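Participant: Here you go, sequence then predicted model.
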Amino acid sequence: MWKLARHAASNLRRSRRFFSAGIPGPCIVHKRGADILHDPWYNKDTGFPLTERDRLGLRGLLPPRVVSFENQHDRFMESYRSLEKNTQGQPDSVVSLAKWRILNRLHDRNETLYYHVLIDNIKDFAPIIYTPTVGLVCQNYSGLFRRPRGMYFSAKDKGEMMSMIYNWPAQQVDMIVLTDGSRILGLGDLGVQGIGIPIGKLDIYVAAAGFNPQRILPVMLDVGTNNQKLLEDPLYLGLRQPRLEGEEYLSIVDEFMEAVFRRWPKAIVQVCFFQRISLLHTCVVLEAPLSHWSD
């Protein structure tokens, strides 16, 4: 994993004049009030100083005390250590999912603090946000789902992907991790629940390789599933149909790739845990040199 992260970052540096891993400069925030608190990119929780609370319409929406970023970090780590203490003696799977949940809640609320926590504790948290815990997360993803992360393209979106790609709010994307959920970590076909893999990989790339978290994109390509248990699960969030194969499948992959490279021609696409097909077909169809690889 660490070698893949460094390899991706190195390729990206060579492919463009600059590498956007640095902290971005000041930005204009058009949101106001509760909309800011509900946006994990801009939300600083109790860290907003009084001047910002007045300017952004936040006064009265937060407790009065202004808590520093460092204190927020310490408070989270105290909660995490308390969780570790309180779950001693419980099955490993229960403990791992509990740790993943507390990190995921932070991710949903305050992305700046989330990535700061990951960077400072990458050796401890890497097994939680990626392997081995991500396997458990993928197996239970439909039940764990709270808010969307990344993008979802499905067989039902055929003919619409070129316009769909512009629904992603970031103007620039450097790194995309793509899966179709067919071969997840030796667990087999997990369908749309495999989205946990791209999310976890990209969080590792941010924390360990310096990718800009505002310029990454996890993607699920949902072409159905042959997992009967998932098809019968009322909580399952993916397409309830057998997995596409052959030319039907390739046409979906081609359309997605064309949409991606039309909008972000310099993006790197990592294809992971895909059906065993050759993506050379995609390169030939698009007649363009594409930056992608499969692990």
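Facilitator: Structure's in. What do you need?
Participant: When you work out contacts or count neighbours from here on, use the C-alpha atoms and nothing else.
Facilitator: Noted.
Participant: Pull up the gap between residue 103 and residue 137, please.
Facilitator: Computed with CA to CA, to the nearest Å, the distance linking residue 103 and residue 137 is 13 Å.
Participant: if you count what's nearby, which of the two comes out ahead?
Facilitator: residue 137 (27 against 19; other CA atoms under 10 Å).
Participant: list the contacts for that one?
Facilitator: Applying CA atoms under 8 Å, 6 or more residues apart in numbering, we find residue 137 in contact with 97, 144, 196.
Participant: Could you count how many residues lie near the first one?
Facilitator: Counted by other CA under 10 Å, the residues lying close to residue 97 total 19.
Participant: got a list of what it touches?
Facilitator: Residues in contact with residue 97, defined by CA under 8 Å, 6+ apart, are 133, 136-137.
Participant: still on that earlier bit, so which of the contacts of residue 137 sit within helices?
Facilitator: With DSSP state H as the criterion, helices contain 97, 144, 196 from among the contacts of residue 137.
Participant: Can I get those residues in a markdown table including distance to residue 154?
Facilitator: Compiled in a markdown table, those are given as follows (distance: CA to CA, whole Å):
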| residue | distance to residue 154 |
| --- | --- |
| 97 | 28 |
| 144 | 21 |
| 196 | 16 |
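Participant: List the ones among the contacts of residue 97 that fall in helices.
Facilitator: Residues from those lying in helices, with DSSP H as the criterion: 133, 136-137.
Participant: Between those residues, which sits nearest residue 11?
Facilitator: Checking those against residue 11 by CA to CA gives residue 133 as the nearest, at 28.1 Å.
Participant: Spell out the residue ranges of the helices in the stretch 1-150 of the chain.
Facilitator: Applying DSSP state H, counting those that start in this stretch to the stretch 1-150 of the chain gives helices spanning 2-15, 34-37, 50-55, 69-86, 92-109, 111-120, 122-129, 133-139, 141-144.
Participant: deepest of those, which one?
Facilitator: Compared across the helices of the stretch 1-150 of the chain, helix 133-139 shows the largest average neighbour count, a mean of 22 (mean count of other CA atoms under 10 Å).
Participant: now the closest residue to residue 83 other than its chain neighbours: how far from residue 80?
Facilitator: Counting by CA to CA, 6 or more residues apart in numbering, residue 99 is the residue found nearest to residue 83 once chain neighbours are left out, at 7.5 Å. For residue 99, the distance to residue 80 (CA to CA) stands at 7 Å.
Participant: Okay, one more to line up with it:
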Amino acid sequence: MSLIENNGKKVASVLCVASCFPVVATVYAMETNPGWHGDKYVNEDATVAKGWQEIEGKSYYFSEEDGTVDEKTTEDAVVATVNVEMTETVTAEVKTETADFVSTEIQKEESNTTDVPEVSDKEEVVEVPETPAEEVPEVPAEEQTPVTPEAPAEQTPAVPETPAEPEAPAEIETPVIPEAPAEQTPAVPETPANPYQDLNDRIASSALSLVGVTDGQWCTQVVQQALALAGVQDAYQLWPDQYVGQYGYYTDDPQAGNLVYYYNGGRGVDHIAVYIGNGMAVHGNYYDENGVSKTVVASVYINGGAPQFIQVQR
């Protein structure tokens, strides 16, 4: 069998489709041509018109969905447009008539004004003859009544003023006697504290502790032990006249605890003791009435030279 016989149905189908293609193309071309297509309108760009469109001087409203003309919306818009146009026309005519009327009235007034006769600026003055003045007869002057002189006023004699009483003399002020200044008692200067007071107290106390203990010892031994017991570390046994140069200085203000030097201790030799206050001193190697050497408390003023007080410095 030939190809056509074997594929007869297919060939027939192809021929049928081919024969329909010109018709479809023609219909499509008609629908895409610009212009009205039933209740639709195709624009120049082959798109279906939608919304408000002005075609051939008229306004149409096309549906936003399928592009068909919405006759109700279009009709209402046309009526509104006509009303607006009529209103504008009437308004223009009224304005024109009003302007013409006003212009006519102005022209009438101008024409009436031109018909009034001109009045001369200068008026003629009519001279009126003067009336002669009437003469009034003079009236004789009235007789003058003589003036009677006034009687002089009586003068009342002035009453003499009563002299003012003399003012009482001012009281004499008693002079104020200034008070005598109060006597000021001079302040007694305070005695400065002795910086060696504590050391002096220890020396005096140590010396008293040696009374009756160091019997038979030399005076220098008693003084050396008293200094050592008071805390003087370099306490040595010296000659009586050497203590002032080694441990202190002479003073005119005796204090308990001072050392007492005698140039002549009563036996033709110098002597050293410890002052304990109230005119008393601790003496070492002091001989009693029996000739025994003892450490005793006796007057600071012993037979012999005057006492010289030494302030210990340590």
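Facilitator: Yep, it's here. Predicted, not measured: the structure shown is a model, and the values here were computed from it.
Participant: Fetch the TM-score of the aligned pair.
Facilitator: In this superposition the chains share a TM-score of 0.17, using TM-score structural alignment, normalised by the length of the first structure; 73 aligned residues with a CA RMSD of 4.9 Å.
Participant: and the longest strand for the first structure?
Facilitator: strand 216-222 (DSSP state E).
Participant: Need the contacts of residue 97 of the first structure in a markdown table (columns: distance to residue 13 of the first structure).
Facilitator: Formatted as a markdown table, the contacts of residue 97 of the first structure follow (distance: CA to CA, whole Å):
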| residue | distance to residue 13 of the first structure |
| --- | --- |
| 133 | 30 |
| 136 | 34 |
| 137 | 32 |
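Participant: Out of those, which is nearest to residue 247 of the first structure?
Facilitator: Using CA to CA, residue 137 is the member of the contacts of residue 97 of the first structure that lies nearest residue 247 of the first structure, at 31.1 Å.
Participant: Distance check, that closest one against residue 161 of the first structure.
Facilitator: With distances taken as CA to CA, residue 137 of the first structure is found 27 Å from residue 161 of the first structure.
Participant: What of residue 293 of the first structure?
Facilitator: The gap separating residue 293 of the first structure from residue 161 of the first structure is 21 Å, by CA to CA.
Participant: Residue 270 of the first structure touches residue 257, doesn't it?
Facilitator: No: if you go by CA atoms under 8 Å, residue 270 of the first structure and residue 257 don't touch, sitting 11.4 Å apart.
Participant: re earlier: so for residue 293 and residue 161 of the first structure, which sits in the more crowded spot?
Facilitator: For residue 293 of the first structure and residue 161, the more surrounded residue by other CA under 10 Å is residue 161, and the numbers stand at 19 against 13.
Participant: So the more buried one sits against residue 256, correct?
Facilitator: Yes: counting by CA under 8 Å, residue 161 of the first structure does reach residue 256; the two are 6.2 Å apart.
Participant: shared neighbours, these two?
Facilitator: Shared contacts of residue 161 of the first structure and residue 256, counting by CA under 8 Å, 6+ apart, come down to residue 153.
Participant: Quickly name whichever of the ones in helices among the contacts of residue 137 of the first structure is closest to residue 35 of the first structure.
Facilitator: The nearest member of these to residue 35 of the first structure, counting by CA to CA, is residue 144 at 24.1 Å.
Participant: which ones are touching that closest one?
Facilitator: If you count contacts by CA under 8 Å, 6+ apart, then residue 144 of the first structure has residue 137 around it.
Participant: I'd like the distance between it and residue 292 of the first structure.
Facilitator: Counting by CA to CA - residue 144 of the first structure and residue 292 of the first structure are separated by 30 Å.
Participant: Over to residue 142 of the first structure?
Facilitator: 28 Å.
Participant: Kindly report the same for residue 51 of the first structure.
Facilitator: When residue 51 of the first structure is compared with residue 292 of the first structure (using CA to CA), they lie 45 Å apart.
Participant: State the helix or strand in which the residue nearest to residue 293 of the first structure when sequence neighbours are not counted lies.
Facilitator: With CA to CA, 6+ apart as the criterion, residue 293 of the first structure has its nearest non-adjacent residue at 5.1 Å, and that residue is residue 270. In this assignment (DSSP states H and E), residue 270 of the first structure forms part of strand 268-271.
Participant: Can you list the helices and strands that that strand packs against?
Facilitator: strand 175-179, strand 292-294 (3 or more CA pairs under 8 Å, 6 or more residues apart in numbering; DSSP states H and E).
Participant: Of the ones you listed, give the one that comes closest to residue 200 of the first structure.
Facilitator: With CA to CA as the measure, strand 175-179 is the member of these nearest residue 200 of the first structure (9.7 Å).
Participant: List the buried residues of the closest one.
Facilitator: The neighbour-count check on strand 175-179 of the first structure (16 or more other CA atoms under 10 Å) flags 175-179 as buried.
Participant: Report the contact partners of residue 120 of the first structure.
Facilitator: Taking CA under 8 Å, 6+ apart as the definition of contact, residue 120 of the first structure has no neighbours.
Participant: quick one: it and residue 92 of the first structure, what's the gap?
Facilitator: For residue 120 of the first structure relative to residue 92 of the first structure (CA to CA), the value is 24 Å.
Participant: and what of residue 35 of the first structure?
Facilitator: Counting by CA to CA - residue 35 of the first structure and residue 92 of the first structure are separated by 38 Å.
Participant: Then residue 231 of the first structure?
Facilitator: Relative to residue 92 of the first structure, and taking CA to CA, residue 231 of the first structure is found at 28 Å.
Participant: Just the endpoints, please. Distance across stretch 216-229 of the first structure?
Facilitator: Taking CA to CA, stretch 216-229 of the first structure runs 32 Å from one end to the other.
Participant: Residue 309 of the second structure: neighbour count?
Facilitator: Every residue meeting other CA under 10 Å relative to residue 309 of the second structure is counted, giving 26.
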